[in-house]
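Asks: heads up, no residue letters with this:
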């Protein structure tokens, strides 16, 4: 059973590394926002995996808080972001 936890940890770490690469190299703010949401989702999966491995349910409060904060932050950025490039023919 330990092999399952090791494989899960390797997969989550690999996903976090690829997501960080996308977060740092994304050409637009929306690409970075999607990468940040993905990184939060990977973090939540990691916390859930840790909760299942350690049989500790106290971290589930952190999952709930992280989900709510992530949702509100994503909606706020998507609503109030400034366009990266001015579109031709569109005035402010």
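Replies: Arrived safely. Not measured: the values here are computed from a predicted model.

Asks: contacts and neighbour counts: CA atoms only from here.
Replies: OK.

Asks: longest helix anywhere in the protein?
Replies: helix 29-54 (DSSP state H).

Asks: Check which residues of it are buried.
Replies: Of the residues in helix 29-54, 29-30, 32-50 count as buried by neighbour count, 16 or more other CA atoms under 10 Å.

Asks: Against that first model, consider the following:
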């Protein structure tokens, strides 16, 4: 049963990662690409969490925390950049 759940999870995460990579490649705007890269980072974190749950270890916990922090800081930075850019364009 555990192997079946692992295979299903791997397939779902792989399809989601492929979709995010396609969106990064063809995304029409910067925000589409940033959102897709954030989703890809979350998928990588989910894969690490599944690995830790299946193998019953905590070896990747620090990496998982680092990925979460990097994803959060990156999203906030881009959101502030876009908000500032829109404010400048509205002032003109």
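Replies: Ah, there it is. Predicted model only: the values in this text are computed from it and were never measured.

Asks: follow-up on the earlier one: mind reading off the mean deviation between the longest helix of the first structure and the second structure?
Replies: Compared with the second structure after fitting, helix 29-54 of the first structure deviates on average by 0.7 Å (mean CA distance after the TM-score superposition for the first structure).

Asks: Show the secondary-structure elements that the helix or strand following that helix is packed against.
Replies: Heading C-terminal from helix 29-54 of the first structure, the first helix or strand you meet, by DSSP states H and E, is helix 60-80. For helix 60-80 of the first structure, the packing partners by 3 or more CA pairs under 8 Å, 6 or more residues apart in numbering; DSSP states H and E come out as helix 29-54.

Asks: Mind giving me the packing neighbours of the helix it packs on?
Replies: In terms of contacts (3+ CA pairs under 8 Å, 6+ apart), helix 29-54 of the first structure is packed against helix 2-25, helix 60-80.

Asks: How far away from the center of its chain is the strand or helix carrying residue 87 of the second structure?
Replies: According to DSSP H and E, residue 87 of the second structure maps onto helix 61-91. In terms of CA atoms, centre = their mean, to the nearest Å, the centre of helix 61-91 of the second structure is found 13 Å from the chain centre.

Asks: could I get the helices and strands packed on helix 29-54 of the first structure as CSV with distance to residue 87 of the first structure and mean neighbour count?
Replies: Shown next, in CSV, are these (distance: least, CA to CA, whole Å; neighbours: other CA atoms under 10 Å):
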stretch, distance to residue 87 of the first structure, mean neighbour count
helix 2-25, 22, 14
helix 60-80, 17, 12
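
Asks: right, so of these, which gets closest to residue 54 of the first structure?
Replies: When those are compared by CA to CA, helix 2-25 sits nearest residue 54 of the first structure, at 10.6 Å.

Asks: circling back to that earlier point, mind putting the helices and strands packed on helix 29-54 of the first structure in TSV, distance to residue 91 of the first structure included?
Replies: Below are those laid out as TSV (distance: least, CA to CA, whole Å):
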stretch	distance to residue 91 of the first structure
helix 2-25	29
helix 60-80	17
